[in-house]
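K.L.:
All I have is the shape, not the residue letters:
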């Protein structure tokens, strides 16, 4: 960042402000690298999609549909996303929480990079999901491969975005809990069942489908399962993006309210 400041002054340009998109992206990547250097987070990101893919392949008689890699990759994304329940508390363990909470910048610019990083480390599981799945795929690519590939790419990108905003909501809900890590499993498995990576969404009972539609990840998975780059894909993508905006706004309000309450009551142990 110091080098950027010097180059900006030489060009007669203002130095980048701490809240710019570039600075936020740099902080997010810093946290991604840091979390992946910790065995717990690295194992969650890499081993979860491997185990999920092997379980689906085993139950199918050691035969994998071409979409198994996508389901496994999303399972890894969501598994790391649930670590957001305790990611702010993890900053307390590292001794950096008080500096983030008492900084001059808005709370969301301080906490969003580390919260988003808890979801983004799940992207590291994508190569593992592909490596485990592809050797068991026996069917040929088929003529619909370009359409399916387009749906998978769009669905996966939407899944990454959905997990980032979901991580923000989870972190704001559990910021005041010292034992938030205990909720990870309780959140992880139900979402696997609801979003459609275990059972197709259309096969779920109507009341369960209605509940599932409250989560943006469901729309992302359904977009990948649509199989054709047509109006249905666009509709699922629009629904996912709309819910992501709602989740982002809720996360910002929730985090601000939680930190304000913690500062007043002294329940965050910032000192």
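P.N.:
On my side now, so go ahead. This structure is a prediction, so every number in the text was calculated from the model and none was measured.

K.L.:
Going by C-alpha atoms from here, please, whenever you check contacts or count neighbours.
P.N.:
Noted.

K.L.:
Just give me the neighbour total for residue 158.
P.N.:
Counted with other CA atoms under 10 Å, the neighbours of residue 158 add up to 25.

K.L.:
ugh, wrong one, residue 201
P.N.:
Count around residue 201 with other CA under 10 Å applied: 22.

K.L.:
Is it correct that it is in contact with residue 207?
P.N.:
No - using CA atoms under 8 Å, residue 201 is not in contact with residue 207; the gap is 11.6 Å.

K.L.:
The chain: helices as residue ranges?
P.N.:
Using DSSP state H, the helices of the chain run over 2-10, 21-36, 39-59, 68-81, 87-94, 97-101, 107-120, 126-133, 145-173, 184-195, 206-212, 216-225, 231-265.

K.L.:
Same list (these) but as CSV, adding distance to residue 139.
P.N.:
Compiled in CSV, the helices of the chain are given as follows (distance: least, CA to CA, whole Å):
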stretch, distance to residue 139
helix 2-10, 51
helix 21-36, 35
helix 39-59, 14
helix 68-81, 13
helix 87-94, 41
helix 97-101, 51
helix 107-120, 31
helix 126-133, 12
helix 145-173, 11
helix 184-195, 25
helix 206-212, 30
helix 216-225, 17
helix 231-265, 24
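
K.L.:
thinking again about what came up before, now list whatever residues contact both of residue 201 and residue 207.
P.N.:
Shared contacts of residue 201 and residue 207, defined by CA atoms under 8 Å, 6 or more residues apart in numbering, are absent.

K.L.:
I'd like the distance between the closest residue to residue 48 other than its chain neighbours and residue 189.
P.N.:
Leaving aside its chain neighbours, residue 48 sits nearest to residue 76 (5.3 Å; criterion: CA to CA, 6 or more residues apart in numbering). Distance check for residue 76 against residue 189: by CA to CA, to the nearest Å, it reads 12 Å.

K.L.:
Got another one to weigh against that:
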């Protein structure tokens, strides 16, 4: 919270996304549910906060010269980086909430949540999905000295592929199949299903979201161990 750039990304940026989405879709002839627009803008801010926090965490550890002791410690580095990803993703819940309130109170978008209880369950599931995907991507940050540049590059593709920015049905067929392998895609579907009244599809989407998140955790654990070995053998762990 002491980093101005991160606070702008987590606090102000979701409101900007919501405003841009409102004016873009208001002048569009395409029919899109207002709640989907608000949810998409909020999730975009949540992913930005997650990716920025995960990338900055590894960078800060390297700059403070504590990355080497943490990697060399007996505790698994996976358990050290997991709180970074989940904490930054959970802070994105503010962006999601603020986006919904901003869209309703100031932009006048008619937002209606059909299943509020199911929606509240879907929110932490989406947080886990974004956090685990961010953690999976951050595994390479151990070897990559300028991790924040890589984090910035990965921001827009996930927006597009997970259905936050545009519906997946508008993407080419091969890209749609790849999107189904992303846990945030199912997180978006679970939130939209709970908001629009499709309880069964929301529950199914949450199940797929948690399953893929577990797969991400296993892959991340394997990659981190491999990257730790490579960094130690090449002596590039503290490379600035």
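P.N.:
Right, received. Where do you want to start? These figures come from a predicted structure and were not determined experimentally.

K.L.:
Give me the TM-score for this pair.
P.N.:
Put the two chains on top of each other and the TM-score (TM-score structural alignment, normalised by the length of structure 2) is 0.85; 231 aligned residues with a CA RMSD of 2.4 Å.

K.L.:
hang on, the earlier thing: trace the residue nearest to residue 48 of structure 1 over to structure 2, please.
P.N.:
Aligned counterpart of residue 76 of structure 1 in structure 2: residue 45 (TM-score structural alignment).

K.L.:
Residue 9 is in contact with that match, correct?
P.N.:
Yes - judged on CA under 8 Å, residue 45 of structure 2 makes contact with residue 9 at a distance of 7.0 Å.

K.L.:
still on that earlier bit, compare residue 76 and residue 189 of structure 1 (neighbour count), which wins?
P.N.:
Using other CA under 10 Å as the criterion, residue 76 of structure 1 and residue 189 rank with residue 76 on top: 29 against 13.

K.L.:
Disregarding residues adjacent in the polypeptide, which is nearest to residue 91 of structure 1?
P.N.:
Nearest-residue entry for residue 91 of structure 1: residue 97, 4.8 Å, with adjacent residues in sequence omitted and distances by CA to CA, 6+ apart.

K.L.:
Assess the claim that the one you found and residue 103 are in contact.
P.N.:
No - in this structure residue 97 of structure 1 lies outside contact range of residue 103 using CA under 8 Å: 10.0 Å.

K.L.:
Can you report how many residues lie near the residue nearest to residue 91 of structure 1?
P.N.:
20.

K.L.:
ditto for residue 139 of structure 1
P.N.:
Neighbours of residue 139 of structure 1 (other CA under 10 Å): 10.

K.L.:
Closest to the centroid, which residue in structure 1?
P.N.:
Geometric centre of structure 1, nearest residue: residue 163, 2.7 Å, by CA atoms, centre = their mean.

K.L.:
Could you report the distance from that residue to residue 208 of structure 1?
P.N.:
From residue 163 of structure 1 to residue 208 of structure 1 the distance is 20 Å (CA to CA).

K.L.:
again with residue 96 of structure 1
P.N.:
Taken as CA to CA, the span from residue 96 of structure 1 to residue 208 of structure 1 is 41 Å.

K.L.:
One more: residue 62 of structure 1?
P.N.:
From residue 62 of structure 1 to residue 208 of structure 1 the distance is 30 Å (CA to CA).

K.L.:
Surely the residue nearest to residue 48 of structure 1 is in contact with residue 53?
P.N.:
No - shown here, residue 76 of structure 1 and residue 53 do not form a contact pair, counting by CA under 8 Å, at 10.1 Å.

K.L.:
Quick check: closest non-adjacent residue to the aligned partner of residue 157 of structure 1 in structure 2.
P.N.:
Mapped onto structure 2 by TM-score structural alignment, residue 157 of structure 1 lines up with residue 124. Among residues not flanking residue 124 of structure 2 along the chain, residue 90 sits closest, at 7.8 Å (CA to CA, 6+ apart).

K.L.:
Tell me how many other residues crowd the one you found.
P.N.:
Residue 90 of structure 2 has 20 neighbouring residues, counting by other CA under 10 Å.

K.L.:
The aligned partner of it in structure 1: what's it in contact with?
P.N.:
Using TM-score structural alignment, the equivalent of residue 90 of structure 2 in structure 1 is residue 120. Contact analysis of residue 120 of structure 1 by CA under 8 Å, 6+ apart lists 32, 77, 80, 81, 160, 164.

K.L.:
ok, residue 138 of structure 2 - contacts?
P.N.:
54, 55, 58.

K.L.:
What separation do you get for the aligned partner of it in structure 1 and residue 98 of structure 1?
P.N.:
Here residue 138 of structure 2 is matched to residue 171 in structure 1, going by TM-score structural alignment. According to CA to CA, residue 171 of structure 1 stands 16 Å off from residue 98 of structure 1.

K.L.:
Next: residue 197 of structure 1.
P.N.:
Using CA to CA, residue 197 of structure 1 is found at 39 Å from residue 98 of structure 1.

K.L.:
These two: who's more crowded?
P.N.:
More crowded of residue 197 of structure 1 and residue 98, by other CA under 10 Å: residue 197, with 24 against 14.

K.L.:
Skip the chain neighbours and tell me the closest residue to the more buried one.
P.N.:
Spatial nearest neighbour of residue 197 of structure 1, excluding adjacent residues (CA to CA, 6+ apart): residue 71 at 5.0 Å.

K.L.:
Wait, the one you found touches residue 200, no?
P.N.:
No - contact criterion CA under 8 Å: residue 71 of structure 1 and residue 200 do not qualify, at 10.5 Å.

K.L.:
Looking at those two now, which is surrounded by more residues?
P.N.:
Higher neighbour count among residue 71 of structure 1 and residue 200: residue 71, with 25 against 14, using other CA under 10 Å.

K.L.:
residues contacting that one?
P.N.:
By CA under 8 Å, 6+ apart, residue 71 of structure 1 lies in contact with 53, 197, 198.

K.L.:
What does the last one correspond to in structure 2?
P.N.:
In structure 2, the residue paired with residue 198 of structure 1 according to TM-score structural alignment is residue 165.

K.L.:
try the first one
P.N.:
Under the alignment (TM-score structural alignment), residue 53 of structure 1 pairs with residue 18 in structure 2.
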